[in-house]
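Next come a sequence and a model predicted from it.
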Amino acid sequence: MIDPALLRENPDLVRRSQQARGNSPESVDEAIAADTARRAAINAFEALRAEQNAFGKTVAQAPKEDKPALVAQAKELSDRVKAAQGDVTAAEEAAQQAFARIENIVIDGVPAGGEDDYVVLREEGVIPAFDFEARDHLELGEKLGAIDMERGTKVSGSRFYFLTGIGARLEIALMNLALNRAIEAGFTPMIVPTLVRPEVMQGTGFLGEHADEVYHLDKEDLYLVGTSEVPLAGYHMDEILDLGRGAKRYAGWSTCYRSEAGSYGKDTRGIIRVHQFNKLEMFVYTTPEDAEAEHQRLLALQEQMMADLGLAYRVIDTAAGDLGSSAARKYDIEAWVPTQGKYRELTSTSNCTTYQARRLDIRYRPDGGKTTPVATLNGTLATTRWIVALLETHQRADGSVTVPEVLRPYLGGLEVMEPAE
């Protein structure tokens, strides 16, 4: 959630942010009214409780013959205090719901608008050109004995697959490369839970308008995560962190699950949009002052991976309406997919400022003073979808695929993936 003080002191900033996201500014007025009602209810409750405490002393000191009448008055006052306490609970719940409708404040310079209103910051690499008819990643994967969609569907349904032989080895190689890069950059490697409690999923902002994309286990009341951002955000929930020696950086390796609600008919061929995949996610806890510099650091790590894998890519500054509720700024990196003739998103990195930390109660104590929320950031360093761009970019006329040099040590020195046929 956003800082309540910001809402009170600069409501116009919050309105502009909501409008940039395509949301109604009326939600700001509703939150202000709910916050005012909450504070009024708290003040009324505290005044009555103070009156009750003072009256209790009067009853204790009163003559015996006066006590029955005073006790009756005390009972009436106690009932009023309980009612006021109920009013506080109701007002706090209403305020919480109103604040939940306000998404994170976008950072200055973020483009306004929706999914198509992004700004291209730069394009890097050489778009591949072939003197033969290029095969798409699924045809290549089947020829290499790397991807088996047919049996994935047989076993689990649509949008499931098997990575087999060199396909399995390629994903593990990619993930290990990313993990080593993260470790070299100071990240602590983590294998994280992929089932989380509702308060963690809610706290990270994944139970908003896209809640239907999340798998829920009703019996256990647990959620399957679509990214290890979620358990990594919950890792320090309800804690006060020591950031005196710098940011806390984690790299979470996990299987991820997404229902892909609303994607009927989209990307049904191959492994671009699937229900299950692996991902290595970077996650950072830092001070609000250092968050934007940390964001650029995550982006640089992602771009270096793209460049070293020989992929042509572009970086876009995502528009406010496509950020999701938690991000204040998000950069997407899209790689060129030759058979589609366009860039497709492979990875992103988000600066969530203090939004998630406020919801999850994660704080630090600057200079030994009053505790304040930390900033959180995330960014993907490798995922299954990258195989799409790798196979198509490095394919050869006979259906073989050149292994990028940076991956060869992770594949026993293999230079070329040969057709299995």
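Great, that's in hand. Numbering: from 1, shown residues only.

make it CA atoms for all contacts and neighbour counts henceforth
Fine.

Check which element follows the helix or strand where Pro231 lies along the chain.
Per DSSP states H and E: Pro231 is located in helix 229-234. Sequence-wise, the next helix or strand downstream of helix 229-234 (DSSP H and E) is strand 239-241.

Just the buried positions in that following strand, please.
Judged by neighbour count using 16 or more other CA atoms under 10 Å, the buried positions of strand 239-241 are 240-241.

got it, and stretch 105-117?
Buried residues in stretch 105-117 (16+ other CA under 10 Å): 105-107, 110-114.

Endpoint to endpoint, that stretch covers what distance?
Stretch 105-117 stretches 18 Å from its first residue to its last (CA to CA, to the nearest Å).

Any chance of JSON lines for the buried residues of stretch 105-117, columns secondary structure and distance to Gly244?
Shown next, in JSON lines, are the buried residues of stretch 105-117 (DSSP: H, G, I helix; E, B strand; the rest coil; distance: CA to CA, whole Å):
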{"residue": "Ile105", "secondary structure": "coil", "distance to Gly244": "26"}
{"residue": "Val106", "secondary structure": "coil", "distance to Gly244": "27"}
{"residue": "Ile107", "secondary structure": "coil", "distance to Gly244": "26"}
{"residue": "Val110", "secondary structure": "coil", "distance to Gly244": "30"}
{"residue": "Pro111", "secondary structure": "coil", "distance to Gly244": "34"}
{"residue": "Ala112", "secondary structure": "coil", "distance to Gly244": "36"}
{"residue": "Gly113", "secondary structure": "coil", "distance to Gly244": "38"}
{"residue": "Gly114", "secondary structure": "coil", "distance to Gly244": "39"}
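
Turn these into a markdown table, including distance to Phe130.
Output for the buried residues of stretch 105-117, formatted as a markdown table (distance: CA to CA, whole Å):
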| residue | distance to Phe130 |
| --- | --- |
| Ile105 | 45 |
| Val106 | 42 |
| Ile107 | 41 |
| Val110 | 37 |
| Pro111 | 36 |
| Ala112 | 38 |
| Gly113 | 37 |
| Gly114 | 35 |
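
Against which helices or strands is the longest helix belonging to the chain packed?
Longest helix in the chain, counting residues (DSSP state H): helix 26-61. Counting contacts by 3 or more CA pairs under 8 Å, 6 or more residues apart in numbering; DSSP states H and E, helix 26-61 packs against helix 4-9, helix 11-20, helix 67-100.

then this one, side by side with the first:
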Amino acid sequence: MIDPKLLREDPDRVRESQRRRGASVELVDQLLAADERRRSSIASFEQLRSEQKSLGKQVARAQGEEKQALLARTRELSGQVKAAEAEQAEGEREFQRLMLELDNLVEDDVPPGGEDDYVVLEEVGSPRDFAAEGFEPRDHVELGQLLAAIDIERGAKVSGARFYYLTGVGALLEMALINMAVEQAMAYGFTPMIPPSLVKPRAMEGTGFLGQAADDVYRVEQDDLYLVGTSEVPLAAYHMDEILDADALPLRYAGSSPAFRREAGSYGKDTRGIIRVHWFDKVEMFSFCHPDQAREEHQRFLAWEREFWDRLEIPYRVIDTAAGDLGASAARKYDIEAWIPTQGRYREVTSTSNCTEFQARRLGVRFRDADGVRPVATLNGTLVAIARAIVALLENHQQADGSVLVPKALQSYLGGRVLLEPRA
């Protein structure tokens, strides 16, 4: 959530952020009214409690009729105090409920518009001209079958649509990509982690995934737990309700975990292959940092993601996501989109978001410095999402005979293998 002080002192800025997101502007006025009610009820309760305490002292000293009058007022006050306390509690609940509906403030220079209004910041590498090489590229499904690396048919048989098995070199590719990503993250000071994939509601709500994204989340109702769609959730909640030492910041973690997504609303989209699936593994970067350093940390995250994809020798572009396409927690988000030859277009493979203090306020993650105690900033960034990385690798590095060249940086993680060959 945002700072309530900012809401009171600069509501127009909050309204403008909501407008740019395409979210409810009226929510800001509802919040201001709820905040006024909340603060007024607190003042009334405290005034009545003060009078009640004062009367208690007077009763002890009073005699006769004066004492009886004071006792009568004390009984009257008791009911008023209880009513004021209930009003205060209700005002606080309503204010907090509305605050949880309010999205993070968008950075001022984020592109305006919706899903299709992103700004391309850079294109890196050139897509291969397969026609000049004399063959038509195969898609990752066909390549996966030739290499005995991906088994979609049995994945559907066992688990349903949008599930798959990685087999043989496909499984080895996953492990190689994870190891390469974790090793790179450790080189930049990240602590590797394998976090839980089931979390309590507060962790999911605190990271902003029970609002606009709730339909895409799997819930285990019997246990009131959620399957995470990204290890951002358990990593963000790792320091929940803690006060961190300012000198320890930034605290950086690299979480390797499965991600589960219902893909609600994706009917008919990407039905072939493993681009849009209900489960995949990935390595996620996460940082708790000083709020004044959040923008610089965001640029570092993007640079680390770019470095990883440079090493995979895959053409990609970097986009600055438009305000209307941001998640509730993100003040800004950059995506890396890899070139997919058989689709003739770029597809998202990683993203990195600056969530400023939004998640930390919800989760109670703070730090202490000379100025006191206040919320940290949180940032997240996907280093590699395995399924889409395998798609991009197979399609971009394929050869005419169905074999696939292994990028030099990945070879050592595959036992020195330089070529993935079709199974005879």
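Now that the structure is in, tell me what you want to look at. What you are looking at is a predicted structure, and each value in this text was computed from that prediction instead of being measured.

about what we covered before: go through the helices and strands packed on helix 26-61 of the first structure and pick out the most buried.
Scoring those by mean neighbour count under mean count of other CA atoms under 10 Å gives helix 11-20 as the most buried, with a mean of 20.

which residues make contact with that helix from outside it?
Counting contacts by CA atoms under 8 Å, 6 or more residues apart in numbering, the residues outside helix 11-20 of the first structure that touch it are 6-7, 24-25, 28, 102-103, 105-106, 111-113, 320-321.

With the second structure overlaid, how far apart is that helix on average?
Superposing on the second structure places helix 11-20 of the first structure at an average distance of 0.9 Å from its equivalents, by mean CA distance after the TM-score superposition for the first structure.

Run the angle between that helix and helix 26-61 for me.
140 degrees (axes from the mean of the first three to the mean of the last three CA atoms, to 10 degrees).

Aligned counterpart of Glu92 of the second structure in the first structure, please.
Under the alignment (TM-score structural alignment), Glu92 of the second structure maps onto Glu92 of the first structure.

Contacts only, for that match.
Arg38.

Can you tell me how far it is from Ala33 of the first structure?
12 Å.

Break down the stretch 201-350 of the second structure into its strands, ranges please.
218-220, 225-227, 243-245, 251-260, 279-289, 316-320, 332-340, 345-354 (DSSP state E, counting those that start in this stretch).

Just want the most central residue of the second structure.
The C-alpha lying nearest the average C-alpha coordinate of the second structure belongs to Glu232 (CA atoms, centre = their mean; 5.4 Å).

Tell me the residue in the first structure aligned with it.
Checking TM-score structural alignment: Glu232 of the second structure goes with Glu229.

Tell me who's in contact with that match.
Per CA under 8 Å, 6+ apart, neighbours of Glu229 of the first structure: 252, 281-283, 378.

what does Ser325 of the first structure give?
103-104, 205, 208.

Aligned to it, what sits in the second structure?
Using TM-score structural alignment, Ser325 of the first structure sits opposite Ala328 in the second structure.

Check Gly413 of the first structure too.
For Gly413 of the first structure, the residue aligned by TM-score structural alignment is Gly416.

which SS class is its match?
coil (DSSP: H, G, I helix; E, B strand; the rest coil).

now swap in Glu123 of the second structure and tell me
strand.

show me what contacts it?
Glu123 of the second structure touches 315-318, counting by CA under 8 Å, 6+ apart.

Please tell me how far it sits from Trp339 of the second structure.
Counting by CA to CA - Glu123 of the second structure and Trp339 of the second structure are separated by 10 Å.

Equivalent analysis for Glu174 of the second structure, please.
19 Å.

Settle it for me: which of those two has more neighbours?
More crowded of Glu174 of the second structure and Trp339, by other CA atoms under 10 Å: Trp339, with 26 against 21.

out of everything not next to it in sequence, what's closest to the more buried one?
Tyr346 (4.3 Å; CA to CA, 6 or more residues apart in numbering).

what do you get for Val391 of the second structure?
Going by CA to CA, 6+ apart, Val391 of the second structure has His140 as its nearest residue, at 5.5 Å.

residue in the first structure matching the one you found?
With TM-score structural alignment defining the correspondence, His140 of the second structure maps onto His137 in the first structure.

tell me the contacts of its match?
Neighbours of His137 of the first structure in contact, by CA under 8 Å, 6+ apart: 270, 387-389, 391-392.

Would you mind listing the residues in contact with Gly186 of the first structure?
By CA under 8 Å, 6+ apart, the neighbours of Gly186 of the first structure are Arg249.

What does it correspond to in the second structure?
By TM-score structural alignment, Gly186 of the first structure lines up with Gly189.

Next, that match: secondary structure please.
Assignment for Gly189 of the second structure (three-state DSSP): coil.

Quickly note the distance from it to Pro250 of the second structure.
On the measure of CA to CA, Gly189 of the second structure and Pro250 of the second structure end up 10 Å apart.

Leu195 of the first structure: neighbour count?
Taking other CA under 10 Å as the definition, Leu195 of the first structure ends up with a neighbour count of 21.

Next one: the counterpart of it in the second structure from Arg219 of the second structure, what distance?
For Leu195 of the first structure, the aligned position in the second structure is occupied by Leu198, per TM-score structural alignment. Noted for Leu198 of the second structure: a distance of 9 Å to Arg219 of the second structure, by CA to CA.

any residues in contact with both of these two?
225-227.

So which of the residues you listed is surrounded by the most neighbours?
Leu227 (21 neighbours).

which non-adjacent residue is nearest it?
Leu198 (4.7 Å).

Next up, the contacts around Arg249 of the first structure.
186-188, 282-285.

ugh, wrong one, Glu421 of the second structure
147, 402-404.

Residue in the second structure paired with Ile271 of the first structure?
Ile271 of the first structure maps onto Ile274 in the second structure, by TM-score structural alignment.

wait, that match sits on Ala385?
No - checked against CA atoms under 8 Å, the pair Ile274 of the second structure and Ala385 is beyond contact range at 11.4 Å.

which residues touch Ala91 of the first structure?
Neighbour list for Ala91 of the first structure: 34, 37-38, 41 [criterion: CA under 8 Å, 6+ apart].

Pull out the buried residues from those residues.
34, 37-38, 41.

how much space between the residue lying closest to Asp136 of the first structure once chain neighbours are set aside and Ile387 of the first structure?
Spatially, and ignoring its direct neighbours in sequence, Asp136 of the first structure is nearest to Thr339 (5.6 Å; CA to CA, 6+ apart). According to CA to CA, Thr339 of the first structure and Ile387 of the first structure sit 14 Å apart.
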